[in-house]
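S.K.: Mind folding the following:
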Amino acid sequence: MAIQRRMNLTIEQVFPAGAFIVGAVEPVQDWDQAALPDGTRPQKIDKETGLPTWTVPVLDADPEAGKNEKTVNVKIVAKHQPVPPANDTGLPFVPVEFTGLVGVPWIDDSGNRPKLQWSLTATGMDAPSARKPAAGAAGSKAAA
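M.R.: From the prediction side, this is the model:
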């Protein structure tokens, strides 16, 4: 069986109940490079695209997500710093959908037991489209 290490994903697969930006978009520091004269690190460059890498903290709106799974960092590869969509909801967090979403599995062995984690990378972010929740999403359970 030939399963690729990088898996193309949809926003519905990763965040079926929606996602919200909960912090600033910031450059990812490249810890494999030497520090700059001012002590900072250069920005990480994506090996596949040659574009700078940015990161944004995201809240998973799934009510069944565990407390350690509620927020994740999504990396975005883009020439310029991505700008979050406008927040017209009145909520304290910005609703978001990611385009070109890719997941890469990795093993987190920093705790008592190793566990599978996912590194998420996207090519952009937009305001959520008007869509129905995916099957199995929290919103669809109430309708059943």
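S.K.: Please count neighbours and contacts with C-alpha atoms only from this point.
M.R.: Fine.
S.K.: what residues are up against residue 118?
M.R.: Neighbouring residues of residue 118 by C-alpha atoms under 8 Å, 6 or more residues apart in numbering: 103-106.
S.K.: can we see that at 10 Å?
M.R.: By C-alpha atoms under 10 Å, 6 or more residues apart in numbering, the contact set of residue 118 is 72, 102-108.
S.K.: Sequence B follows; please return its structure for comparison with A:
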Amino acid sequence: MADENNTGPIVAAVETDAELKTSAAKKQRSPRRQKTDAEPVRAVSKATAAKSPTAKPRRYSEQERNEKLKLIETQVTEATSTLKDAIKGAGISEQTYYQWKRTVKPVDQRDEKLLPASDELADLVQLEEENQRLRKILAKKLRAENAELRKRLGLE
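M.R.: Prediction:
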């Protein structure tokens, strides 16, 4: 009876034989399509690609860019819409908006630095004179206060 209960190696041998038979039989593939069938599909896909968002991006002129930027800024400042909504309403992406904004801003800053108005120059001179006058008054007050403290402490 001990031999009848010991069926482990026989079952294992039967399972390995079954695995070998199934692996030996290979699956048959269907034949490939000919290239002539694929060409009309490609032509259709090119026609639909022109309508899809992955098509060549549109180029805007400087005037169109400035108009769109002004439109977005006015919508945001008037609180009629959020920045993201205003950008989408203008028909551009957020990345495009920030690129345009970055390229426009340095030009404005250069113009302001190169050409100060005569009024601004006069204001600057006046502020410098007032600054010098206030520094002299402060210096006199500090000298007087310092001298008074020395008398109280008996350092003189």
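S.K.: So after superposing, what's the score?
M.R.: The TM-score (TM-score structural alignment, normalised by the length of the first structure) is 0.17; 52 aligned residues with a C-alpha RMSD of 5.7 Å.
S.K.: out of the contacts of residue 118 of the first structure, who's nearest residue 124 of the first structure?
M.R.: Distance to residue 124 of the first structure across those (C-alpha to C-alpha) is lowest for residue 102, with 11.4 Å.
S.K.: Residue 119 of the first structure versus the closest residue to the closest one other than its chain neighbours, what's the distance?
M.R.: Distance criterion C-alpha to C-alpha, 6 or more residues apart in numbering; nearest residue to residue 102 of the first structure, sequence neighbours excluded, is residue 8 at 4.6 Å. According to C-alpha to C-alpha, to the nearest Å, residue 8 of the first structure stands 12 Å off from residue 119 of the first structure.
S.K.: Are there residues contacting both of the two? Which ones?
M.R.: By C-alpha under 10 Å, 6+ apart, the residues touching both residue 8 of the first structure and residue 119 are 102-104.
S.K.: export those residues to JSON lines and tack on neighbour count and distance to residue 13 of the first structure?
M.R.: What follows is these, written out as JSON lines (neighbours: other C-alpha atoms under 10 Å; distance: C-alpha to C-alpha, whole Å):
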{"residue": "102", "neighbour count": "21", "distance to residue 13 of the first structure": "11"}
{"residue": "103", "neighbour count": "19", "distance to residue 13 of the first structure": "11"}
{"residue": "104", "neighbour count": "14", "distance to residue 13 of the first structure": "14"}
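S.K.: now those residues as JSON lines including distance to residue 138 of the first structure and secondary structure?
M.R.: Formatted as JSON lines, those follow (distance: C-alpha to C-alpha, whole Å; DSSP: H, G, I helix; E, B strand; the rest coil):
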{"residue": "102", "distance to residue 138 of the first structure": "23", "secondary structure": "strand"}
{"residue": "103", "distance to residue 138 of the first structure": "22", "secondary structure": "strand"}
{"residue": "104", "distance to residue 138 of the first structure": "25", "secondary structure": "strand"}
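S.K.: thinking again about what came up before, would you mind measuring from the residue nearest to residue 102 of the first structure to residue 14 of the first structure?
M.R.: Distance from residue 8 of the first structure to residue 14 of the first structure, by C-alpha to C-alpha: 11 Å.
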